[in-house]
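Peer 1: show me how the following folds:
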Amino acid sequence: MILEDRSALHHRTISVVMASQVFSGAGLAAGVTVGALLAEDMLGTSSLSGLPSALFTAGSAGAALGVGRLSQRLGRRAGLTAGYAAGALGGAGVVVAAAIDNVVLLLFFLLVYGAGTATNLQARYAGADLVEPGRRGRAVSSVLVATTIGAVIGPNLVSVTGRIAARWHIPPVAGPFALAAVAYAVAGTILFLLLRPDPLLVSRTLNASTPAAAGESAGPPARAGVTAGAATMILTQLVMVAVMTMTPVQMKAHGHDLAATGLVIAVHIAAMYLPSPLTGLLVDRVGRIPVAVASGITLLAAGVVSATAPDDSVPLLTVALALLGLGWNLGLVAGTAMITDAAPPETRAKTQGAVDLCVALAGAGGGITSGLIMAATSYSALSIGGGVLALAVIPFVIANARRPLADPHLGAN
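Peer 2: Okay, the predicted model is just below:
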């Protein structure tokens, strides 16, 4: 096999993955926007409205491990394509379950739908397979920012897809899951057809053929880098999912319609992805650890704003959810760079999948407990509690930053 120039192949990989992320972003955002509302309608209680988020985040956990292991064996193309196919199946299944009002089927397919979420996040690693450590933050951010387009469009199609679903005698809040099924299917098709040659497999070949690279990759991933990166992403994911999940429920309880909810969630998801180019630049130039610290501070600010916002203030809730998304973005890009720096190509996908499994489980915990916490206390208490918890990122990553790391580029970071 004749390998393409590494730089040219990297740019081709980024272009293909970005194209798929536009569609997968719409699939991800559509289900997130109405999942809690669908559960509340079908289960008849708001105390379990965090269950959909918990289920498709739990499904995401299993899929993260599966996609990571499949990518380790067969490459990114196989792993990502399979993950999006499962996400599409889950979205379609949710629509069917809602149409026949079958709660058991709904819960099962919400679990399967989570594979799309896991795959959407796993795709970011493909962008960093072929670049040097000093540019990994920007490579990851390029993939993440492509998600913004679909992620903003998805929630704003809630009303449209709801009306279409109603015409077919399907609950309107199930309509966005039909959009998700189509979007994930298109994303998977793009990767299956165009992600050739596979960036992870090429990275292994280049790593094995370059003496310096081979020396760098010897041995297990640096424990400090993996630990710091995992802790950053786990905490930011838990806080973000918990507060985001309950925001549509809080808005509905105070008379806001689906259009207002869709707007707030659209801004939130835009903030999760749109700042990525700047975040990636900061991660590469300022360092992984300072950006991780900034994520904890930003999430605290989000909690304070959402907790103190008047119930009828859509603008302030929008600001709070934007800060929530930004804090998540800072943590994700910094954590991803730490993990990729620490893991050599020979074990990279497996390590990344295992870390994303933990991240997804944290999100599942945030989703399932958020409804219970809000029912027992209030949305304000949930928001403040999440912000305070996010500050745990700071001492954790600073402590791990003092340990020796595998990659020389991390020394100053």
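Peer 1: switch to C-alpha atoms for all contacts and neighbour counts from now on
Peer 2: Will do.
Peer 1: may I see the buried residues of stretch 388-401?
Peer 2: Judged by neighbour count (16 or more other C-alpha atoms under 10 Å), stretch 388-401 contains these buried residues: 388, 389, 390, 391, 392, 393, 394, 397, 400, 401.
Peer 1: can you give the contact residues for that stretch?
Peer 2: Around stretch 388-401, the neighbours that count as contacts under C-alpha atoms under 8 Å, 6 or more residues apart in numbering are 224-225, 227-229, 231-232, 235-236, 239, 289, 292-293, 295-297, 299-300, 413.
Peer 1: and for stretch 204-214?
Peer 2: 217, 345, 346.
Peer 1: ok, now stretch 221-232?
Peer 2: 292, 331-332, 334-339, 341-344, 347, 355, 358-359, 393, 396-397, 400-401, 403-406.
Peer 1: please, a ChimeraX command that selects the buried ones among the residues you listed?
Peer 2: Typed into ChimeraX, the line below selects the buried ones among these, using 16+ other C-alpha under 10 Å:
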select :292,331,332,334,335,336,337,338,339,341,342,343,344,347,355,358,359,393,397,400,401,405,406
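Peer 1: I'd like the structure of this one too, to check against the first:
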Amino acid sequence: MPEDADLLTPDGVARVQRRTVAVLAAGQVLGGVAFGATVSLGALLAADLSGQEALSGLATASVTLGAALCAIPLARLAASRGRRRALTLGNLFALIGIALVITAAAVRWFPLLLVGVILIGAGNAGNLQSRFAATDLSAPTRRGRDLGTVVWATTIGGVLGPLMLTPGEVVGGWLGMPPLTGSYAFSIVAQVLALGLYLVGLRPDPLRIAQALARSAGSGPAPVAEQDSPRVARYAVFAVAGSHVVMASVMAMTPVHLSHLDPRNVTTIVGVTIALHVFGMYGLSPVFGVLADRWGRLRTILLGQAILAASLVTAAVAPQSATAVLIALVLLGLGWSAATVGGAALLTEATPTALRPRRQGRSDTAMTLSAAIGSVLAGGVLQLIGYGGLAMVALVVVVAITVLSPYARR
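Peer 2: Presented below is the predicted three-dimensional model:
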């Protein structure tokens, strides 16, 4: 509980919230570097070390599995000890994971690669928690905007990660790193800086202040709405998880699919495509945040489903065109962004402060675990019916989210 009573005043809360959003945004920039590199390299490393393209989806599955395994424990840690402890522990997991991935590539041991990627995914669970941390002290009219701002910050690191593949190979060669792991040198530096930033910058802890405000219950206007709408919360979890499994499954197979379209320029075409996809995921999140605040959380979720549908149809119609695949991946990122920002805001406002860390952890677990399963299955679907067929299978989930949307109406 905060020791300084001034922090519980409206001015104190606003001051801490501004600082929290700034720190979280900077941390997302740094954390996004490792995420972007893993998204781009994971499938290629898995295919290379295993010798089987059907197993390439295990890399993305391992990232999401790691996030799923750690989402609830990190949420519980945040509930009991604050966001700062949870986020810094996530950074430590990611650092260890990066070291294991590099070692696995050096000794060419596929199981060790998956362990390392799982730990990077555990670190990503901390990054996912940042978007909820941005709403701990946020006023209801700014909740979507603050959440979107923090999500947007991932754009910089997430786009830089894939674009660092080629220069990373140069740096990696100079450092004696294994092939396809050079860009992780940049990721290590970024994760160390993020770790230090959270340790120093998240003081006071926003969740601890929000919990103190909820306990005081009448000492001043609370910055969050204390209502419980379980049915709305369940739909929000389903919408976020479903949108994520659509995005992760198609995105996981894109590097492998593109490697067949242009084998001579794999790192370049994959790097550019994934970089633009990551930009789509995060670049317009503040816009979707404003839409969620002004237009409505549910409408923003449904807008995301419309964009996801456009992406999947594009991929299904012209799977052999690298340009069409690039357009589909950008739309895939944009649809995911709208659904995730709208869904996270809907879940937060449908849940009282005391229950938020628990439900947020369950949401992240559902999101990442379903995506892990989807990524594994995507490899087999790709081999059976191709990239276009995979897009059509994913479209079924989009239809389900849309059809069930009446459950989110109060």
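Peer 1: in TSV: the contacts of stretch 204-214 of the first structure, plus neighbour count and distance to residue 267 of the first structure.
Peer 2: Converted to TSV, the contacts of stretch 204-214 of the first structure look like this (neighbours: other C-alpha atoms under 10 Å; distance: C-alpha to C-alpha, whole Å):
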residue	neighbour count	distance to residue 267 of the first structure
217	22	40
345	27	36
346	21	38
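Peer 1: mind checking which of the residues you listed are in helices?
Peer 2: Among the contacts of stretch 204-214 of the first structure, DSSP state H puts residue 217 in helices.
Peer 1: not counting sequence-adjacent ones, nearest residue to the residue nearest the centre of the second structure?
Peer 2: Closest residue to the average C-alpha location of the second structure: residue 128 at 5.3 Å, with C-alpha atoms, centre = their mean. The spatial neighbour of residue 128 of the second structure that comes closest, neighbours along the chain excluded (C-alpha to C-alpha, 6 or more residues apart in numbering), is residue 364 at 7.4 Å.
Peer 1: secondary structure element holding the aligned partner of that neighbour in the first structure?
Peer 2: Aligned counterpart of residue 364 of the second structure in the first structure: residue 356 (TM-score structural alignment). Assigned by DSSP states H and E, residue 356 of the first structure falls within helix 348-376.
Peer 1: give me the mean distance between that helix and the second structure.
Peer 2: Compared with the second structure after the fit, helix 348-376 of the first structure shows a mean deviation of 0.9 Å (mean C-alpha distance after the TM-score superposition for the first structure).
Peer 1: and the next helix or strand past that helix?
Peer 2: Using DSSP H and E, the helix or strand that follows helix 348-376 of the first structure in sequence is helix 379-390.
Peer 1: measure the residue of the first structure most remote from its centre to residue 375 of the first structure for me?
Peer 2: Residue farthest from the centre of the first structure, counting by C-alpha atoms, centre = their mean, is residue 211 at 35.1 Å. Here residue 211 of the first structure is placed at a distance of 59 Å from residue 375 of the first structure (C-alpha to C-alpha, to the nearest Å).
Peer 1: from the middle of its chain, how far away would the helix holding residue 356 of the first structure be?
Peer 2: 11 Å (C-alpha atoms, centre = their mean, to the nearest Å).
Peer 1: which stretch of helix or strand covers residue 46 of the first structure?
Peer 2: Per DSSP H and E, there is no helix or strand for residue 46 of the first structure.
Peer 1: what's the match for residue 184 of the first structure in the second structure?
Peer 2: When the second structure is aligned by TM-score structural alignment, residue 184 of the first structure is paired with residue 191.
Peer 1: what's the answer for residue 129 of the first structure, then?
Peer 2: Using TM-score structural alignment, residue 129 of the first structure pairs with residue 136 in the second structure.
Peer 1: what's the nearest residue to that match once chain neighbours are set aside in contact with, if anything?
Peer 2: In this structure, residue 136 of the second structure finds its nearest non-sequential neighbour in residue 207, 5.7 Å apart by C-alpha to C-alpha, 6+ apart. Counting by C-alpha under 8 Å, 6+ apart, residue 207 of the second structure makes contact with 78, 79, 82, 83, 133, 136, 137.
Peer 1: pull out the buried members of these.
Peer 2: 78, 79, 82, 83, 133, 136, 137.
Peer 1: what helix or strand is the residue mapped onto residue 15 of the second structure from the first structure on?
Peer 2: Using TM-score structural alignment as the criterion, residue 15 of the second structure maps onto residue 8 of the first structure. Counting by DSSP H and E, the element that carries residue 8 of the first structure is helix 6-43.
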